[in-house]
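Undergrad: My questions are about this predicted structure, shown below with the sequence.
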Amino acid sequence: MSKPYPIGEANKPWQASHKQQWLSQQQIKRSYTNDVVTQIQQFADSFTIIEYGMLEYAQHTYPLFAIKTKDWQDHKPTILVTGGVHGYETSGVHGALAFVRDSAKPYETHFNIIVLPCISPWGYETINRWNPDAIDPNRSFYKNSPANESRLAMDFVQAHNHNMLCHVDLHETTDTDNSEFRPALAARDGIENHNWNIPDGFYLVGHTQKPQPDFQKAVITNVAKVTQIAPADEAGKLIGVPLEQFGVINYDGTALGLCMGMTDAPYVTTTEVYPDGAAATPQNCIDGQVAAVKGALDYLIEHNA
């Protein structure tokens, strides 16, 4: 379905020289400072802003920020929202920021809230799934992680892991998954890619160890008010995975090293938006992300979770 990837040899994993060749082709295409950090700074009067780490790559240094509700009380359950684990997934970053700006404050009565809006700023700037070491941060949330983006986020979250109730991780599935990222992955690992499905709309990935189907349904129902939910393909699957219910599939987030598996929260979900759909706009993708977070929190409040 795609042309052979221009780096490496078929059926042979990349060596260090191939990774360096890949890195040399990456270019800065947008500004983390202008697009993201400036927005975070505007929240300083209403939220606590914490610089939780620094990514230092050749010629590029990125401060990492967490946003916390100011009325932090240990007896409240904690909510974690993450965006930009894959930096190229734009609405994940800007959905997290929009949630803080427009919607988070009323929930402070019920929850402590932490938002990590852009875990992979180099990926944001270069519109990449990987970090400069050709590592996928969203397969690297485990002990002694090879991805600094994942390790720094885990270290910060672990220090606030008391009473963690819910984690919503904001992502996208894009046409570039097929034109670039799936072929690059296959080339890097010396394998053949067999999944080319890109769902046309929004869907959720629950955790197989704690699927919480009623919770996932509530989130999907709220998102459906603002954007299209992806239908299953002719095999009843999304991205090659059997459907659990309308708009929901499950992964073992912990075993796969996914961001959604990094806490012991009983309620977790990963959102997936399709920004390249005919009916999609940057704004309704962001609106879908915000609706997912609000749907999750409204469900938890309604059910006294």
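TA: Good, I have the coordinates.

Undergrad: C-alpha from now on. contacts and neighbour counts both.
TA: Will do.

Undergrad: what sits against residue 205?
TA: Residues in contact with residue 205, defined by Cα atoms under 8 Å, 6 or more residues apart in numbering, are 248-251, 269-272.

Undergrad: Can you say which helix or strand has residue 293 in it?
TA: Using DSSP states H and E, residue 293 falls within helix 282-302.

Undergrad: Tell me the helices and strands packed up against that helix.
TA: Applying 3 or more Cα pairs under 8 Å, 6 or more residues apart in numbering; DSSP states H and E, one finds that helix 282-302 contacts helix 90-102, strand 164-172, helix 213-223, strand 267-273.

Undergrad: want to compare, so here's the second one:
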Amino acid sequence: MIDSRPYPIGRLHTPWNDAEKAAWRASTRIQRSYQSEVVNAIRALADRFELLQYGALSYDPERYPLLALKSPGWHQDKPTVLISGGVHGYESSGVHGALTFARERVQDYQDRFNLIIAPCISPWGYETINRWNPNAVDPNRSFYPNSPAQESAALMRLIESLQVELLAHIDLHETTDTDELEFRPALAARDGVEYVPGIIPDGFYLVGDSDKPEPEFQAAMIAAVRQVTHIAPADDQGNIIGSPLQQPGVINYPTKKLGLCAGLSDAPFVTTTEVYPDSPSATAEQCNQAQVAAVCAALDYLNATEE
């Protein structure tokens, strides 16, 4: 069924022009502080990691430095794993799950892996609780050469500068009620198409890479997260967000083709986590801990396969 409610910006069948993008940008507002909630938390870990500033957003370079943590004991002979969060800035547990892992669990893995933790790829999106950047560009569809999103381009430059091949990339996300209430209607309006409502999955799920699905890797994370929060069931068509279920709690996307963050490298093991913080059966802290459980399970699986 097609929802006929008009989005307040734009016209049906007509993609947004610059004036409409500006009107959308003017409708956003700062709702929380990247500096106090994220930058300070990252800098508090500087005595335990190598702190990397890999850029700053041109929208406000002082307000939006791009920061990552590089684990101690870095050695070229160790496998390297990237943990990223906040590609969609509004997805809070992606950011705070990455920070929680860095604070509480990284010491369990730093002897076996080189770890790069980039907790908040999109700080403007974090502050405005938004999926896009100020130019109405989705960073999580922009991980390709000559990216239109400076957030995505900066992370790709960071990984290239390390001159390592990633063994794995775990990208931490959420699916929220606002996906259907705001972000997908805005996307339809931006692109000049009709908005067709979808179904928000109630629970945790993973998005693997259809070109290298690694089902046992995904299953190990699902098993671990199941101890923390519930796993999203398929809908009546056997899908999650329109994609066929591959195993409990797992669907696959072509990550490189779609320009997703999880497809930024040629790492053989990749996944995108999705938690549902609006569920009546999950708290914000459970969502953070579900992200941590997924990361730890991924690293445990990789460690067992490397031995």
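TA: Okay, I see it. What you see is a predicted model; the values in this text were computed from it and never measured.

Undergrad: where does the TM-score land?
TA: Scored by TM-score structural alignment, normalised by the length of the first structure, the superposition of the two chains gives a TM-score of 0.98; 305 aligned residues with a Cα RMSD of 1.2 Å.

Undergrad: Figure out which of the helices and strands packed on helix 282-302 of the first structure is closest to residue 293 of the first structure.
TA: Of all these, it is strand 164-172 that lies closest to residue 293 of the first structure, at 6.5 Å by Cα to Cα.

Undergrad: which one of the contacts of residue 205 of the first structure is nearest residue 15 of the first structure?
TA: residue 251 (29.4 Å).

Undergrad: corresponding residue for the closest one in the second structure?
TA: For residue 251 of the first structure, the aligned position in the second structure is occupied by residue 253, per TM-score structural alignment.

Undergrad: What is the neighbour count of its match?
TA: Applying other Cα atoms under 10 Å, we find 20 residues neighbouring residue 253 of the second structure.

Undergrad: Contact partners for it?
TA: Residues in contact with residue 253 of the second structure (Cα under 8 Å, 6+ apart) are 207-210.

Undergrad: for residue 176 of the second structure, same thing?
TA: By Cα under 8 Å, 6+ apart, the neighbours of residue 176 of the second structure are 91, 200, 276-278.

Undergrad: State the distance from the alignment partner in the first structure of it to residue 72 of the first structure.
TA: Taking TM-score structural alignment, the alignment pairs residue 176 of the second structure with residue 174 from the first structure. When distance is defined by Cα to Cα, to the nearest Å, residue 174 of the first structure is 36 Å away from residue 72 of the first structure.

Undergrad: next one: residue 99 of the first structure
TA: Distance of residue 99 of the first structure to residue 72 of the first structure, given as Cα to Cα: 18 Å.

Undergrad: quick one, which of these two is more surrounded?
TA: Higher neighbour count among residue 99 of the first structure and residue 72: residue 99, with 22 against 15, using other Cα under 10 Å.

Undergrad: Which position in the second structure pairs with the more buried one?
TA: In the second structure, residue 99 of the first structure lands on residue 101 (TM-score structural alignment).

Undergrad: Surely its match and residue 292 touch.
TA: Yes - the criterion here is Cα atoms under 8 Å, and residue 101 of the second structure meets it with residue 292 at 5.5 Å.

Undergrad: you'd agree residue 51 of the second structure is in a strand?
TA: Yes - the assignment for residue 51 of the second structure by DSSP: H, G, I helix; E, B strand; the rest coil puts it in a strand.

Undergrad: how about it, what's its match in the first structure?
TA: Superposed on the first structure with TM-score structural alignment, residue 51 of the second structure falls opposite residue 49.

Undergrad: for that match, what are its contacts?
TA: By Cα under 8 Å, 6+ apart, residue 49 of the first structure lies in contact with 40-41, 43, 65-68.

Undergrad: From those, list just the buried residues.
TA: 40, 43, 65-68 (16 or more other Cα atoms under 10 Å).

Undergrad: looking at it, residue 188 of the second structure is touching residue 182, isn't it?
TA: No - counting by Cα under 8 Å, residue 188 of the second structure stays clear of residue 182, with 10.2 Å between them.

Undergrad: Mind checking which of the two has more residues around it?
TA: Between residue 188 of the second structure and residue 182, counted using other Cα under 10 Å, residue 188 has the larger neighbour count: 19 against 13.

Undergrad: From residue 120 of the second structure, how far off is the more buried one?
TA: Distance of residue 188 of the second structure to residue 120 of the second structure, computed by Cα to Cα: 26 Å.

Undergrad: between the helices and strands packed on helix 282-302 of the first structure, which gets nearest to residue 286 of the first structure?
TA: helix 90-102 (4.6 Å).

Undergrad: after the closest one comes which helix or strand?
TA: Heading C-terminal from helix 90-102 of the first structure (DSSP H and E), you reach strand 112-116.

Undergrad: Would you mind giving the residues in the second structure matched to that next one?
TA: Aligned using TM-score structural alignment, strand 112-116 of the first structure spans residues 114-118 in the second structure.

Undergrad: Residue 226 of the first structure touches residue 286, doesn't it?
TA: No - the criterion here is Cα under 8 Å, and residue 226 of the first structure misses it with residue 286 at 9.8 Å.

Undergrad: That'll do, ta.
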